[in-house]
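S.K.: coords please:
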Amino acid sequence: MRHGRSGRKLNRNSSSRTALARAQATALLREGRIQTTLTKAKELRPYVEKLITTAKGGTLHDRRLVARDVQDNAVLRKVMDEIAPKYAERTGGYTRILKVGVRRGDGVTMALIELV
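M.R.: As a prediction, the model looks like this:
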């Protein structure tokens, strides 16, 4: 039984999962929308939402906490100066997941994850 176990393994070890989450979060925050598999999008959603919520604080400590995961300085500036103030009045739900069909090669469900 898997009571209380959260998260998906995505067929990767823990360091690869962390690297994947950081890379996809950075890409999503840079582009505003990315296409990925549905399971990866569902894993990415809480990760990005926690980053944005932390960035909304606006302090130096919050900037450093976000910088641990967003290692591109241009994207970090964008998160702190544009994205976080945009969602200042919103209490959550910064992302949207839309299913876009199946991938031709292996039939996996693809999804579009975007900032609202």
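S.K.: use CA for all of it now, contacts and neighbours both
M.R.: Noted.
S.K.: Which residue ranges of the chain form helices?
M.R.: Defined through DSSP state H, the helices belonging to the chain, from first to last, are 14-31, 38-55, 60-69, 73-78, 84-86.
S.K.: For the comparison step, fold the sequence that follows:
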Amino acid sequence: MISDDAVVNLFALAHPGRLNVFRTIVKAGPDGMAAGKIAAANAIPANTASTHLSILTGAGLLSAYRDGRSIIYRANFTHYAELMGFLLNDVTENNAEAATALQAWFRNHPANDASAHAKA
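M.R.: Prediction:
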């Protein structure tokens, strides 16, 4: 990932509504979630959800496919991992202390505990 791509991704996540939509889709897992259910789960109008979904998809954080009359959105975990890798490795490249601190945080906060930490 290059810096310009990271900026686009961080912009997409830098809005409370879009971040909540992204969280909802990540929690839905690999099967994803229909756009209408995403809007309902976040208590937002369909047109607002559509805007958020469009920005997140344009940034590469989501993928979408049609299933009958519904559009199903899924988190693009590979792309998200590239963003996290960029932040972990490239941004801290010349700062061993920062890299060590971030790596320790990820070791001490395994992915399966993420929802418990988010609620705390």
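S.K.: Tell me how they score on TM after superposing.
M.R.: Superposed pair, TM-score by TM-score structural alignment, normalised by the length of the first structure: 0.30. Supporting alignment: 57 aligned residues with a CA RMSD of 4.4 Å.
S.K.: how about the helices of the first structure, which one is nearest residue 114 of the first structure?
M.R.: For those, the distance to residue 114 of the first structure is smallest for helix 14-31, at 7.1 Å, taking CA to CA.
S.K.: now the angle from the closest one to helix 38-55?
M.R.: 70 degrees (axes from the mean of the first three to the mean of the last three CA atoms, to 10 degrees).
S.K.: quick one on the thing from earlier: most tightly packed of the helices of the first structure?
M.R.: Among the helices of the first structure, the stretch with the highest mean neighbour count (mean count of other CA atoms under 10 Å) is helix 38-55, at a mean of 19.
S.K.: Of all the helices of the first structure, which one is nearest residue 101 of the first structure?
M.R.: Closest to residue 101 of the first structure of those is helix 38-55 (CA to CA; 9.8 Å).
S.K.: Check which helices and strands that closest one sits against.
M.R.: Taking 3 or more CA pairs under 8 Å, 6 or more residues apart in numbering; DSSP states H and E as contact, the helices and strands that helix 38-55 of the first structure lies on are helix 14-31, helix 60-69, helix 84-86, strand 95-102, strand 109-115.
S.K.: could you check the angle strand 95-102 makes with it?
M.R.: Counting by the same axes, to 10 degrees, helix 38-55 of the first structure lies at 160 degrees to strand 95-102.
S.K.: residues near residue 8 of the second structure, how many?
M.R.: Around residue 8 of the second structure sit 16 other residues, with neighbours defined as other CA atoms under 10 Å.
S.K.: Tell me how far it lies from residue 100 of the second structure.
M.R.: Distance of residue 8 of the second structure to residue 100 of the second structure, given as CA to CA, to the nearest Å: 26 Å.
S.K.: next one: residue 21 of the second structure
M.R.: Between residue 21 of the second structure and residue 100 of the second structure the distance, using CA to CA, works out to 31 Å.
S.K.: Out of the helices of the first structure, the one nearest residue 112 of the first structure is which?
M.R.: Closest to residue 112 of the first structure of the helices of the first structure, according to CA to CA: helix 38-55, at 7.6 Å.
S.K.: residues in contact with the one residue sitting closest to the centre of the second structure?
M.R.: Within the second structure, the residue whose C-alpha comes closest to the C-alpha centroid is residue 22; the distance, by CA atoms, centre = their mean, is 4.8 Å. Residue 22 of the second structure makes contact with 13, 56, 75, according to CA atoms under 8 Å, 6 or more residues apart in numbering.
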